[in-house]
Every structure is written in C-alpha cells, then in structure tokens.
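In: build me a model from this:
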Amino acid sequence: MRIVLTRHSDQTGDLEAGLRQAGHICVHMPLTQQVLPEDRHELSTAIQRLEQGDFSWLLLTSANTVRALVSCGWSGAVPEKTRVGVVGPGTARVLEQRSSVNVPWMPQDHSAAGILAELPTPDPGTELLLPQSAQARPVLAEGLTAKGWNLTQVTAYATVPLSPPAVDHLTPELTGDDAVLVTSSSAAEVWATRHVSGVRVLAIGGPTAETLSRLGQPADAVLSTPTADGALQALAQLDM
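Out: Predicted coordinates:
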C-alpha cells in the first residue's frame, strides 16, 4: 500500500522506517513549513538564560522545536542541573542528534495530557522553559502553571502553509488504494482546503482529528500513538 505522509522526508524518521519495514510504500507530501519568528529577541534571550542555568527544566514538545532552537543559536548544551523533558520518541531522537542530551525525561503517554499527568510536582518557584509553536494550544501552558511551575513560554517557530501546497501535484495520482496520514493540525487545515475525495485519511492524534472534523473532513481513523505501530493498527481497523 502507498501511504502519503504530510511531512518533509527529514521529519518522518522512525514513523516512515516502521511503515516501510511493514512493506508499505511511503510518499512525502509536505503541506506546511516551519519558520522562525520575525522578532527573535525573546527566543534568543530564553536560550541565553537556558545556557546560563536559569531554568530547572526545559520542556520540548516537538522535534520542530528542537530544530528551531538550534537555528536560533542554541548550542545544544544544557547545564548539569537542568533537566530536559520531551513529549515522545521522535522529539527525543532529534534532540539526541542536535544536543548533548542523551536520556531526556519522557511521559508514557506521548501527549500534553501525558506530560501534565506524569511530570513531577515542582518545588515552589521552580523555573521551566517551554518553547513552542505559535499555533500551540494553551492547554499545556495553562496546566503547567496550574500545577505550580514558574513558566517561561516563548514562541520558537510558526507553522505556515507551503505555497503552492505539494498536494496540488499529488492529488491527481491519489486513488482509493492510498492512505493519507495527516501529521499535524496545521497540515489538517491545509488538507481540508483541497477537498480531496476517494482516499482514506488517518489522523496522527486527537488534536489533528478534531481539526479535520471541525473543517468538515473527518478522519477515517485516528492513531492511538503517533508511531508506525499506531499507523499500522489504524490501517488494520480499516482493513487496509
């Protein structure tokens, strides 16, 4: 089966590798790209404070966040006293490639809900740096603040549509034997504008599925985990 991934090839990693190992053909159809903020002063200041040891924790919620920090001058180094947390294995893999951090903290549930449920309770006044996408939902930041973290939240990047979207080139080739794996809410917003019919659509997680439904393009299946195993289970549910 051909599975269309709405990411660039350098962002699919273990997800693509697992699908190929299972015998599927993977095609890349990136719908969005990440750009650094026009005004990077706040982000640069946060990176400087991180390297100076001002934060007890650095929390990273996507591989794109890691790439953005490095692009804005982060050396990849963190002081010994600073703990680093990641949302899931994809973020951990990119972090290990780009930094000196080898074993970050990671929740068993690779989601914002998992972070909030499993992150240790902080001592009063404990400083945590949370760099995120400009489009990040507020639930994580609000939850961390409610749990007592002294939070510094900064915009690391913004996700914007590719122009022209790659879907314009691939759409004529898509058939009912193909599956499209929509890999983010931002990608879902672009996908929904193209009104492609006749293919099965998988959402990489709940937020992406919610976006697709809100825009009138509901997913045929939702991955239980944002991994190759999750995708294979979703495909099995669809008898594909």
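
In: please make it C-alpha for all contacts and neighbour counts, starting now.
Out: OK.

In: what are the ranges of the strands in this protein?
Out: Assigned by DSSP state E, the strands in the chain fall at 2-5, 25-28, 32-35, 57-60, 83-86, 127-133, 150-161, 179-182, 200-203, 221-222.

In: distance to S44 added to the ones you listed, as a markdown table?
Out: As requested, those are exported to a markdown table (distance: least, C-alpha to C-alpha, whole Å):
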| stretch | distance to S44 |
| --- | --- |
| strand 2-5 | 32 |
| strand 25-28 | 32 |
| strand 32-35 | 15 |
| strand 57-60 | 15 |
| strand 83-86 | 18 |
| strand 127-133 | 11 |
| strand 150-161 | 9 |
| strand 179-182 | 31 |
| strand 200-203 | 34 |
| strand 221-222 | 37 |
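
In: let's have those in CSV, adding mean neighbour count and distance to G143.
Out: CSV is the format used below for the strands of the chain (neighbours: other C-alpha atoms under 10 Å; distance: least, C-alpha to C-alpha, whole Å):
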stretch, mean neighbour count, distance to G143
strand 2-5, 21, 31
strand 25-28, 17, 35
strand 32-35, 18, 25
strand 57-60, 21, 13
strand 83-86, 21, 16
strand 127-133, 22, 12
strand 150-161, 19, 10
strand 179-182, 24, 26
strand 200-203, 24, 24
strand 221-222, 24, 24
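
In: so T183 sits against I204, correct?
Out: Yes. Using C-alpha atoms under 8 Å, T183 is in contact with I204, at 5.1 Å.

In: who has more neighbours out of the two?
Out: I204 (24 against 21; other C-alpha atoms under 10 Å).

In: could you tell me how many residues sit around T12?
Out: 16.

In: and the residue nearest in space to the middle of the chain, how far from L119?
Out: Nearest to the mean C-alpha position of the chain, by C-alpha atoms, centre = their mean, lies S62 at 4.1 Å. Distance from S62 to L119, counting by C-alpha to C-alpha, to the nearest Å: 16 Å.

In: and L5, by the same measure?
Out: 31 Å.

In: same check on P107?
Out: Distance from P107 to L119, by C-alpha to C-alpha: 7 Å.

In: cool, and Q217?
Out: 34 Å.

In: quick check: longest helix of the protein.
Out: helix 41-52 (DSSP state H).

In: if we can go back for a sec, so for W191, which of the strands of the chain sits nearest?
Out: strand 179-182 (7.9 Å; C-alpha to C-alpha).

In: correct me, but N150 touches D123?
Out: No. Taking contacts as C-alpha under 8 Å, N150 lies outside contact range of D123: 9.7 Å.

In: how near is S99 to W74?
Out: 9 Å.

In: okay, these two: which has more neighbours?
Out: More neighbours surround W74 than the other of S99 and W74, with 21 against 15 (other C-alpha under 10 Å).

In: the more buried one: what's it in contact with?
Out: Applying C-alpha atoms under 8 Å, 6 or more residues apart in numbering to W74 gives the contacts I47.

In: alongside the first, I'd like the structure of this one:
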Amino acid sequence: MSATHAARKGSSRTGSVAFVGAGPGDDGLLTVRAVERLADADVVVVDQLDRDAVIRAHCRADVEVLDAGFGEDGQPMTRASRAKLVAGAAKGGRRVVRLMDGDPATFTGLTDEIAACRKVHVPFEIVPGVSAVSAVPAYAGVPLTPAGTDALHVVHPHGVDVDWTAHAGAHSTVVVLGAQDDILGAAEGLLAAGRRPATRVVVTANGTTVQQRSLACTLGELADLLPAATLGRPMIAVVGDAAALREKASWFENKPLFGWRVLVPRTKQQAGGVVSRLADHGATAQVVPTISVEPPRTPHQIEKAVKGLVTGRYEWIGFTSVNAVRAIREKFEEFGLDARAFAGLKIAAVGGVTAAALREWGIQPDLVPTENQSAVGLLEVWPAYDRMLDPINRVFLPRADIATDTLVAGLQEIGWEVDDVTAYRTVRAAPPPAEVREAIKTGQFDAVVFTSSSTVRNLVGIAGKPHATTVVACIGPQTAKTAEEHGLRVDVLASEPSAEALIEALADFGAALRLSADEAGEPVLRPSQKRPAGRRSAK
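Out: Just a heads-up that it's a prediction; the model follows:
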C-alpha cells in the first residue's frame, strides 16, 4: 500500500464519490475525465459488466475493488444495498469511483446512491458516460433519427406496465432496453397499439464488444426469430425506419476479423502493438508467452562491452531486436549512463520496430534497411570497412544467446572485427494452462500469428500444434519455413517483416473469407466455427 493511500485511509475526514460512466462495454469509450478520476481512485465500485481491463489500465496497483453487482451470498444487490456500499466506501477520507455501466444518469440507481451520499455528508460529482441507448445502435449501424423521424422514445420496461400507445407513432423510433422477454413484450405491445407488422427492428446483444450480435427483421417476425437467435444479453432493440439503415450503415460487425479469437505467442512486453492492431480489426487477442527474456548468466562480457563503447572501442553498434535495445538501455541505467554515451558512434537497426525503440530512447539510427528488414537485409546495406574512412574497425553486436551467425560472418567478410556479445537469454516459457492448450489443439482459436521462428518452435513445444482449421499467419519467409517444418500450413505471409504488416495481411485474409461467403450467399463463419477432426498438415 502506498504511503499516500495509507494516509488517506487513516484520515478522519470524509472522502468523496465520483459517479463515473464507463460506457456500454467498449473500454475505448471512456471519457478523459473518467480516466482522470480512475487514476486518483482509492476505491473502485464496479457494476454488472467486467471492468478488469479498465482498472488494470487506469488505476493504481493498490486500488481496492468492490463489486456492486452481487452480494456475498451471490445474489444481485438491491439498489439500497449498492447505495449503502458506495457511501460506506468513502469512509476514512478515501476517494471512490463508482464505475457505472453506460451513463450514470440513464436507467441506473444513481438517485438512490446520491441520496445515500448526502445522508452521510459525502461530497460527490457525476462524470457522464457514453450511453448504451445511442452507442449500441451506432455500433450496430443504426442511426436513431433518420430524416422524417418525429420522435425518439427510450423505454426500459423491466417491472413497469408500459402504455405502448404512447410509443406507436408511425414515424417514431423506439429504443427498448432489457432482456429477451422485455423485447418480446415490447413488440407485442407495439403491434397491439397499431404499429405495422412490417416495421423494421434490429436487436443487438453485447453491444460495442467483439461478442456483439445483431438480428434484423420485422416487428411481426420478431416473436419467432428472436428466441431462436440466442443472441445473449444485455439486449437493445431499435424499432422504426431507423432500423432499415443497418443494411447500409453496418460497420462494427463487418470488420474483417470481427469476433475472431487470435493466439499471440509472444512475450507480454512485445505483444502490445499486435494486440491493439488486432482489436482495430475486431479480433480478441490472447497472449501466450512462449519465451522469457532474462539477463546473461554472467554479466562480465556485456559489462566489458558497454565500458568499451563509452571509451571509444567501437565504430558501430548493431541492434537486431527490441530486446537488445532494452538490454543495453537497462545496463546503461545500471551504470548511470544515458543516450549521450552513443556520441560519435554509428548505430544500425535491423528494422523499423527496432529503430522505433531506439528513437524512444532518444537515439536516431544511422542505418536501417528499407526493404529486407532482417539480418541478411542489414548486412546488404552495411558498408564495408575502409581503413581510410573508418578510424576503428570494430563492431559491437549485443544479441540473444541463440542468435544465428549470419550477420557476424558477413561483417567479418567485409572487413569488420565483431564483438558478438550475449546481451540477453531467451528461455522457453512454462506451458500455458490446460484450458488454453486444449483450445489450441481443438481449434477454438481462429488464427495464430507467429512473429519469429522461435515463437513457432516454442509454442509447439509447450502447447502442441494448432488445429487444422486455425489460420496460421507468419511475419516472414524464415518464420513460415519453420512453421512448415513443424507440420503447419501457412495461410498468411506478411508483405514485409513487421507486426503491422502481419496483422494487415491477416485482416485481408479475413476480408476475403467474408467476401467469398457473401458472394456464395452463405453465412459468414469464423475458422473456429468450421472444425473438422484432425490436425493441420503442411502441403
């Protein structure tokens, strides 16, 4: 527990509560003010939806999390119980964030919780959030008020006897929130009140998340089609001419990898960019660490090389991975050095990602291959040693303990002396949990993305081969060759050796599958939904 947090908990002054709208499910819909309040929170009181990712991303590690959805007996909390919990959490001067699904002011217990705060003199504020009323239809491709709309009705019929005649206007849009029975009851009530059976309806469940599913039909068809659709919950229905716009405006569920579950065998430190790019295309990534990056067993060699770098022993330093950059940066910090120690030294990077890691450190590399971003490509552009131009003939290569000799041998052939130094070790990670291994082997993942040959070898070693239906995407020819040597068929190959190009290639593959299904008049199925028996084999 931090000293600041402990001091506040021990304080006799009254704390505060911020009622913060968390949006309908997509974590990216948090407002700037919401993020600020989460960063300052001592306690976060969560609602019905899982907000673990939001808390990990925006709160301190020592934040206390309280569940306002269910009590200790596992039963749903009453509004009164939630209000008491929220007000009580502010005792001892603690800053509380009451994280409410959607917008706090829309169909929540906000008024009860405000009353509880006022009763014990706890100051509060309200941070509006993105409401499910508008966000879920928007993610379903349904703008709520097309031309000619004369009214917008929002109804939450749960436990309320609704007079549907007030919502039955032919040119109105009706948004209904609730469970399946609420939606079906609303359809029955609207039909009885005079709304035409041909009126368009879109029902969406799990809106704004990659589990989102929508059903488009007419009001007259809904009673037959909705139970069979098994969409899930929570649900929102849009009734009216607005629902007809989905045919042209649907975008979220049409993303090329929408709903795909993608396996990312990589270290957690390196997976962030891949995970975010997959999310942009509608996929959910699951990172399975296949290697652990650790310091050398004996630090003498790397320490000697770093000291030689400072004293002018080298003309060049060549970085062949982000891990190498990280290892040298950590060693610099250990010695009290910074990027200024590279003054007068020529710096090479194997590719754009490694170059970006150097720039983040404040270092602009002198040499980066533009086409073949690999050890071979770096060697192709590396200038030969010229004793008239180069005052020093030595190169420092901080690399992994399992690095190949291609670059070293090539540099020596063009006249350079090379100090090939182990800067870090790559150790095979422990096997993932049994359920993850089972998911890999039985085809529950739609795709796997391999970013190096070692990720192929290590994944197969600790978890087994991916199932035959799992799409295999590789970052380059060498990685693809390794995959084929392990009995895998490669479906996707990046146009260039970068994580961005790899995910774009996978997205193009997904888009082609979607287009092929549409042209054939068939439902769009994810690879995991087409699982024959057997394992994948190479062609």
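
In: and P107 and L119 of structure 1? Which one has more around it.
Out: Each of P107 of structure 1 and L119 has its neighbours counted (other C-alpha under 10 Å); P107 has more, 19 against 14.

In: return the residue of structure 2 aligned against that one.
Out: Using TM-score structural alignment as the criterion, P107 of structure 1 maps onto P369 of structure 2.

In: ok, the aligned partner of T290 of structure 2 in structure 1 - contacts?
Out: Aligned by TM-score structural alignment, T290 of structure 2 pairs with L31 of structure 1. For L31 of structure 1, the contact set (C-alpha under 8 Å, 6+ apart) comprises T6, R7, P161, L162, P165, A166, V167, A187, V190, W191.

In: same thing but at 6 Å, please
Out: The contact partners of L31 of structure 1, taken as C-alpha atoms under 6 Å, 6 or more residues apart in numbering, are T6, P161, L162, P165, A187.

In: leaving out sequence neighbours, find the closest residue to the aligned partner of W191 of structure 1 in structure 2.
Out: Taking TM-score structural alignment, the alignment pairs W191 of structure 1 with L459 from structure 2. Closest residue in space to L459 of structure 2, ignoring its immediate chain neighbours: T290 at 5.8 Å, by C-alpha to C-alpha, 6 or more residues apart in numbering.

In: can you tell me how far that neighbour sits from A434 of structure 2?
Out: Going from T290 of structure 2 to A434 of structure 2 by C-alpha to C-alpha gives 15 Å.

In: re earlier: just give me the mean distance for the longest helix of structure 1 relative to structure 2.
Out: When structure 2 is superposed, helix 41-52 of structure 1 averages 0.9 Å from its matched positions, counting by mean C-alpha distance after the TM-score superposition for structure 1.

In: what comes up buried for that helix?
Out: Judged by neighbour count using 16 or more other C-alpha atoms under 10 Å, the buried positions of helix 41-52 of structure 1 are L43, S44, A46, I47, L50, E51.

In: angle of that helix against strand 127-133?
Out: If you take axes from the mean of the first three to the mean of the last three C-alpha atoms, to 10 degrees, helix 41-52 of structure 1 sits at 140 degrees to strand 127-133.

In: residue range in structure 2 corresponding to helix 41-52 of structure 1, please.
Out: Against structure 2, helix 41-52 of structure 1 falls on residues 300-311 (TM-score structural alignment).

In: if I look at Q48 of structure 1, how far off is S56 of structure 1?
Out: 14 Å.

In: then D14 of structure 1?
Out: 30 Å.

In: re earlier: tell me, how many residues neighbour the match of W191 of structure 1?
Out: For L459 of structure 2, using other C-alpha under 10 Å, the count is 26.

In: what do we get in structure 2 for S224 of structure 1?
Out: So S224 of structure 1 corresponds to S495, using TM-score structural alignment.

In: and if you look at V201 of structure 1?
Out: So V201 of structure 1 corresponds to V472, using TM-score structural alignment.

In: what about its match, distance to Q444 of structure 2?
Out: Taking C-alpha to C-alpha, one finds V472 of structure 2 at 13 Å from Q444 of structure 2.

In: can I take it that V238 of structure 2 is in a strand?
Out: Yes. Counting by DSSP: H, G, I helix; E, B strand; the rest coil, V238 of structure 2 falls inside a strand.

In: for it, grab the count of nearby residues.
Out: 29.

In: that one against G178, yeah?
Out: No. Between V238 of structure 2 and G178 there is no contact under C-alpha atoms under 6 Å: 11.9 Å.

In: how close does the nearest residue to G198 of structure 1 once chain neighbours are set aside get to K147 of structure 1?
Out: Once flanking residues are discounted, G198 of structure 1 sits nearest to G176: 5.2 Å by C-alpha to C-alpha, 6+ apart. The gap separating G176 of structure 1 from K147 of structure 1 is 47 Å, by C-alpha to C-alpha.

In: which one of these two has more residues nearby?
Out: With neighbours defined as other C-alpha under 10 Å, G176 of structure 1 and K147 compare such that K147 has more, 16 against 9.

In: structure 2: which residue goes with that one?
Out: Under the alignment (TM-score structural alignment), K147 of structure 1 maps onto I414 of structure 2.

In: what of Q11 of structure 1?
Out: Looks like Q11 of structure 1 aligns to Q270 there (TM-score structural alignment).

In: now for structure 2: which helix has the highest residue count?
Out: Determined from DSSP H, the single longest helix within structure 2 is helix 499-519.

In: which helices and strands sit right next to that helix?
Out: Helix 499-519 of structure 2 is packed against no helix or strand, with contacts defined by 3 or more C-alpha pairs under 6 Å, 6 or more residues apart in numbering; DSSP states H and E.

In: for the closest residue to S453 of structure 2 other than its chain neighbours, grab the count of nearby residues.
Out: Nearest non-adjacent residue to S453 of structure 2, counting by C-alpha to C-alpha, 6+ apart: T479, 4.5 Å away. For T479 of structure 2, the count of nearby residues is 23 (other C-alpha under 10 Å).

In: what range does stretch 79-94 of structure 1 cover in structure 2?
Out: Under TM-score structural alignment, the match for stretch 79-94 of structure 1 is residues 342-357.

In: could you work out the end-to-end span of that stretch for me?
Out: So stretch 342-357 of structure 2: terminal residues 15 Å apart, C-alpha to C-alpha.

In: ok, now stretch 81-95 of structure 1?
Out: End-to-end distance (C-alpha to C-alpha), stretch 81-95 of structure 1: 18 Å.
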